[in-house]
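Q: Sequence and predicted structure below; questions after.
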Amino acid sequence: MSHTARAGLSAALTGLVLGCLALGPALGWGFTLVQDMVFVPDPVFSHFTFGLAGGAARVVPSDAVVTALAQVLPAELVQKLILLAIFVLGCSGAALLVPSSSVGPRLVAGVFYVWNPYVAERLLIGQWALLLGYAGLPWVVRAVWSGRRAALAVLPAAVGGFAAMTVTALTALPLAVARWRSGDGARRLGPVRVVVVLAVFSLPWLVPTALRPEGLRGDPVGVDAFAARADTPFGTVGSLLSLGGIWNLYAVPPGYETVPGAVARLLITLTGLAFFLRGTVPYKKGLSAAAVIGLGVASIGVTEPGRMAFRWAVELWAGFAVFRDAQQFVAPVALASAIGLGLLATHIPVPTRPRASSTSGDRSGTEGSSSGGGG
C-alpha cells in the first residue's frame, strides 16, 4: 500500500472515530430529528421529493437519494451512514491535501476540518446536506487542481443540493481560474470544464426551480433573519474567523461565549491561515481567493449598508437569496486553516530512538563470542 493510501485510510478511520464521538446517542437505533434534519421511516417518492410540489427545491435531490437508499436499507441506518460519511470524507480529504511524508500532520488537518465550530453549529441545526458538500470540498480541490475526476469529487455536494453546490462553486471556480492562469495550454479548458460539471450536477434543483409557475421569489426580510451574528466576544467578523457566527442562536454549543475558549478557537484558526499563506502548496492562490470571497460574502450582513445592498440585490433577482445564510460560505476558510495547521505540524520535530552503531554491535558480538569460547 502506498504512503498516500495509508494516510487516507488512517484519516478515514480517524474521521469515523470522531464521527462516533460527535454523534454519540444519535447513532442509537431510531431517528434523530433536529430542525432541518428530517428522516422518516419508509419514505416514498412524491412530487415534493423532486421539487415539483410548488415550493422551493431545497431538498432536491437529497430527499430523493435518501428515499432511494431507504428502499434497500433501513431508513434509520441510512441517516447514520450519511452522518458518519461527513466525518470520514472530510477528514480523509483534508488530510490528503497536506504534502507530508508523515501521517501525523495529515491527521492534524483532517481532525481540525471536521472538528470545529462550523461543523458543530451546522449539525445542531440539522443541515446534513450542506455538510455533505462541505465534506467533499477537499476532494473538489484535489480534482480541480489535478484536472481529474471532477465529477466524482462534486458528487457529495450534488447530493446535498443547492446550498452545498453553491459553497462548492464558490470554492471550485477560483481554483479553476488559478489553475488555468498558472498552467500550460492544455489546462485552458479547466474553468470551462468545472463550470459544465457544476451546471450539470445542479440541474436536479435548477430545473424544478425554473419550472415553478409562480417563478422564483425571494423575501428581502430573510437577509436580516439569516445574517451572520456574533457568538463570541470578538464580534461578528471575529466569530466568522473562528468558523462560528451562525444566524441561529440555538445552534451555538454551550460555552462558546466564554473568553478562554473563544480566544483559543480564534488563535487556532488564524494560526492555520497564517501557515497556509506561508506554505507552498500549489493550490494556495486559488483556495486563498475562495476563502477571501467566502469571508466577504459572510460579512455582507455585518453592517446595515451591507444588509441594505443585499436586500436590494434580492429584490432585483431572487436568485441572490441563496446567499442569505451567509455564514455557510466560510467553508473554504475552514479548509485553508486546516491545511495550514497540517503544514505547521510538519515543522514539529518527531523524536526518534537512537540506534546502536554497527561497530558497537560488532564489538559486543565479538566480546560475547570470546566470553563464550573462554567458558
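A: Noted; the coordinates are in hand.

Q: C-alpha only now, for contacts and for neighbours.
A: OK.

Q: What count of nearby residues applies to residue 373?
A: Neighbourhood size, residue 373 [other Cα atoms under 10 Å]: 8.

Q: Would you mind measuring from it to residue 334?
A: 67 Å (Cα to Cα, to the nearest Å).

Q: And residue 146, by the same measure?
A: Taking Cα to Cα as the measure, residue 146 falls 21 Å from residue 334.

Q: Show me which of those two is the more surrounded one.
A: Per other Cα under 10 Å, whichever of residue 146 and residue 334 has more neighbours is residue 334, with 26 against 14.

Q: which stretches of the stretch 51-200 of the chain form helices?
A: Secondary structure of the stretch 51-200 of the chain (DSSP state H, counting those that start in this stretch): helices at 62-69, 75-96, 103-114, 117-124, 128-146, 150-160, 162-182, 190-210.

Q: so which of those helices gets nearest residue 287?
A: Comparing the helices of the stretch 51-200 of the chain against residue 287 with Cα to Cα, the closest turns out to be helix 162-182 (6.0 Å).

Q: that older thread, could I get the helices of the stretch 51-200 of the chain as TSV with distance to residue 361?
A: Listed next are the helices of the stretch 51-200 of the chain as TSV, based on distance: least, Cα to Cα, whole Å:
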stretch	distance to residue 361
helix 62-69	62
helix 75-96	40
helix 103-114	32
helix 117-124	54
helix 128-146	47
helix 150-160	53
helix 162-182	54
helix 190-210	58
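
Q: just so I know, which of these lies nearest residue 294?
A: When the helices of the stretch 51-200 of the chain are compared for distance to residue 294 using Cα to Cα, the nearest one is helix 162-182, at 7.2 Å.

Q: Alongside the first one, take a look at this:
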Amino acid sequence: MLAAWCALLTAVVLWPFVEGLVAGFRGQALILRDMVVPPTMALNDLARGTDGPARAVPQDAVLALLSPVIPPPVVVSVLMLAAGFAGALGAAALAGRHGARLPGRFLAATVVLWNPYVAERLLQGHWSVVAAGMLLPLVARLADGLAAGLADGTGPPDSDRGRPRQRGRRTAALILVLAVCALTPTGLVLGVVTACTAAGWRRRALVPLGAGVLLALPWLVPSLLSATDTLADSRGAELFAARAEPFVGTPGALAGLGGIWNAQAVPASRASGPAALAGVVLALAAVAVVVVLVRRRMLPGPLRRLVVLAAVAVVVPALAATGPGLALLGGLLETVPGAGLLRDTQKFVVLALPALAVLTGLLPSPVRGRAGAAAVVAAS
C-alpha cells in the first residue's frame, strides 16, 4: 500500500517525465529554462568537461554515451521517476526506523515529493539536482543502516552483523544511490554530506567519503586542470541569493524549502502568503517534535545529527543572503577556484529534507509511551 502511494505520488508530481518516456522515443526534447535534453547527444568536449567549467559533468557524458541506444529524454525521465519513487520509499523507511507508524510513513514519503524545492527547481530545469535531493532520505537511511550494521529499518542488530556479504550489499546500495546523485557536482556534495552525517562522521563515514572522491573525479580533474576557468563573478552572490517570500521573509522561505533566486520559477501558489506560511507552519511543527523528543531524552544520535544538518542548511543560506554574507561569498567567488558551486546557496537547503521527512512522520504520535521509546532508542 505504501509503495502504491509512492508510485502514485511520483507519477502526479513528476508527470512531465511520465510524458517524457513517450516523447523521447518520438524524437522530442525536454526543454525548460536550464534543462535542455535533445533527442540525441554527442560526446563532445563540453560533455567531457574539457571546454569551460564542468557544470554538466558527468550527466551530459552519461546521456551522450547512452544516446545511440536510448534517447536522452527517456534516460532523464527514467532517472527522475526512479529517484522520486526510491526517495519516497527511503523517507518512509527512515521515518519508520525512528519510530513512525504507517500514517507517519505516508506523510514522510509525501514530504519528499510534495514540497516547494522540488517544484521550484524543476521549473528552473535543474532535474539532476532534484533527483539528488529526492534521494537524500534514502541516502541517510542506507548510510545509517550501514554504520549501525542493521538488517532492516525496525529491528535490532541481526546475527549476521559484520559479515562481509551483508556489508557488501549495504555498501553497494549506498554507492549506487550516490552515483545517481553524482550526475551533477551539487548532487554529489548533497549526497556525501547527508551520508556522512547519518553515518556519524567517524570511521564509518569512510565509505561515502571514499565513494564521493571517486565519483567526483569526472568533474574534479577537469576543474583542477583549468583552475582559471573555475573563477566566478562576485555579482553572482547577489544574483543567486536566496529570495524572500511574502510574510515570511528569507528565513521563512528557506525553512519551508523554498526561496529559489528566480521568481519566474516559483509556482503561482507560492506567490501568496498562505502557501508560504504553510511551509513555516510545517517547519515549526517539526521543531515542536524535536523539543518533545529532547525533553524526553528520546532523540537518537543519527536523528540528532540530521536535525543539526537541517538547521545549518536553513541558517547558512539565510545568512549568505545578508549584506555581510553577500560580501564574503562574492570574495570567495572571485578568488577561490570552484567556489561558483556555492553561489546558489538556496539549493543546499534540501539537506534539511531527511530530518523534515522523519519529523513530519512523527507528527501523528511523536511519543508513544514505552513502545515509541523503544523504537526511537533502537534507532540509535
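A: Alright, I've got the coordinates. Source: prediction; values computed, not measured.

Q: Any idea what the TM-score comes out to?
A: TM-score for the superposed chains, counting by TM-score structural alignment, normalised by the length of structure 1: 0.80, backed by 332 aligned residues with a Cα RMSD of 2.5 Å.

Q: Out of the helices of the stretch 51-200 of structure 1, the one nearest residue 218 of structure 1 is which?
A: Of all the helices of the stretch 51-200 of structure 1, helix 190-210 sits nearest to residue 218 of structure 1, with 12.2 Å by Cα to Cα.

Q: middle-most residue in structure 2, spatially?
A: Most central in structure 2 under Cα atoms, centre = their mean is residue 133, positioned 1.9 Å from the mean C-alpha point.

Q: looking at it, that one is touching residue 352, isn't it?
A: No. Between residue 133 of structure 2 and residue 352 there is no contact under Cα atoms under 8 Å: 9.7 Å.

Q: residue contacts, the nearest residue to the residue nearest to the centre of structure 2 once chain neighbours are set aside?
A: Nearest non-adjacent residue to residue 133 of structure 2, counting by Cα to Cα, 6 or more residues apart in numbering: residue 350, 6.0 Å away. Going by Cα atoms under 8 Å, 6 or more residues apart in numbering, residue 350 of structure 2 touches 117, 133, 257, 313.

Q: Trace residue 350 of structure 2 over to structure 1, please.
A: Correspondence of residue 350 of structure 2 to structure 1, assessed by TM-score structural alignment: residue 331.

Q: Are we agreed that that match is in a strand?
A: No. Under DSSP: H, G, I helix; E, B strand; the rest coil, residue 331 of structure 1 falls outside any strand and is assigned helix.

Q: Would you check that residue 43 of structure 1 makes contact with residue 67?
A: Yes. If you go by Cα under 8 Å, residue 43 of structure 1 and residue 67 touch, sitting 5.5 Å apart.

Q: so what's residue 238 of structure 1 up against?
A: Contacts of residue 238 of structure 1 (Cα under 8 Å, 6+ apart): 230, 232, 266.

Q: what's the closest non-adjacent residue to the second one?
A: It stands for residue 232 of structure 1. Nearest residue to residue 232 of structure 1 in three dimensions, chain neighbours excluded: residue 257, at 4.8 Å (Cα to Cα, 6+ apart).

Q: After alignment, which residue of structure 2 pairs with that neighbour?
A: Residue pairing (TM-score structural alignment): residue 257 of structure 1 is matched to residue 271 of structure 2.

Q: Would you check that that match makes contact with residue 245?
A: Yes. Using Cα under 8 Å, residue 271 of structure 2 is in contact with residue 245, at 7.3 Å.

Q: And the two? Which one has more around it.
A: Set residue 271 of structure 2 next to residue 245 and count neighbours by other Cα under 10 Å: residue 245 wins out with 23 against 13.

Q: Double-check that the residue nearest to residue 232 of structure 1 belongs to a strand.
A: No. Judged by three-state DSSP, residue 257 of structure 1 forms no part of a strand; its state is coil.
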